[in-house]
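In: Here is my input; please provide its structure:
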Amino acid sequence: MKAVISVIGKDTVGILAAVSTVCAEANANVQDVTQSILGDIFAMIMVVDISKCNLELSELRARLETLGQERGLQINLMHEDIFNSMHRI
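Out: You can find the predicted model right below:
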């Protein structure tokens, strides 16, 4: 099982590290990352393997949202099934 994490906000040092740390603590393995800086806006999408996650998806989502609030970022986590359903033509 996989999930998609999106992060958007003002670019600051350590965003990737902070999000990756939350994932590592939950045993969610980061499989792919793409990030971009658009002016001073940071945008990142991560694909994480949640098959061995030691938290419920809702708890991981809550921890990422808390991190986002602390750092002034919008962080969303979505199960791959929901993501795929939303983006089918």
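In: CA only for contacts and neighbour counts going forward, please
Out: Fine.
In: if I've got this straight, Ala3 is in a helix?
Out: No - membership of Ala3 in a helix is not supported by DSSP: H, G, I helix; E, B strand; the rest coil, which gives strand.
In: another one to check against the first:
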Amino acid sequence: MRAVITVIGKDRVGIIAGVSNILADSNVNILDITQTILQDVFTMIMLVDISKCNIHFHELSEKLENKGIELGLKIQIQHEDIFNSMHRI
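Out: Have a look, this model is predicted:
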């Protein structure tokens, strides 16, 4: 089972580490990652494998959202099928 994580906010040190540490602690594998900085706005999209996650999806979502608040970012996670449905043109 896969999920998509999006991160948007002002660029600062420690964004990727902060998200990656939560994922590693939760036994979530990063399958693909892309990130860019547009002027001083950081954007990142991660495709992750949550099939072996050791916490409930809702708890993982809360941890990521809280990390976003801590870092001044918006961090969201969605199941891949929901993400695809919402972004289909």
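In: Now for the residue lying closest to Ile45 of structure 1 once chain neighbours are set aside, how many residues are close by?
Out: Closest residue to Ile45 of structure 1 apart from its sequence neighbours, by C-alpha to C-alpha, 6 or more residues apart in numbering: Ser6 at 4.5 Å. Each residue near Ser6 of structure 1 was counted by other C-alpha atoms under 10 Å, and the total is 17.
In: contacting residues for whatever residue of structure 2 lines up with Ser6 of structure 1?
Out: For Ser6 of structure 1, the aligned residue in structure 2 is Thr6 (criterion: TM-score structural alignment). Counting by C-alpha atoms under 8 Å, 6 or more residues apart in numbering, Thr6 of structure 2 makes contact with 43-46, 74-77.
In: rerun at 6 Å
Out: Taking C-alpha atoms under 6 Å, 6 or more residues apart in numbering as the criterion, Thr6 of structure 2 is in contact with 44-45, 75-76.
In: if we look at the biggest helix by length in structure 1, which residues are touching it?
Out: Longest among the helix segments of structure 1 by residue count, using DSSP state H, is helix 57-71. Surrounding helix 57-71 of structure 1, the residues in contact under the criterion C-alpha under 6 Å, 6+ apart are 74-75, 77.
In: Output those residues in JSON lines; the columns should cover distance to Glu56 of structure 1.
Out: Converted to JSON lines, those look like this (distance: C-alpha to C-alpha, whole Å):
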{"residue": "Gln74", "distance to Glu56 of structure 1": "20"}
{"residue": "Ile75", "distance to Glu56 of structure 1": "17"}
{"residue": "Leu77", "distance to Glu56 of structure 1": "12"}
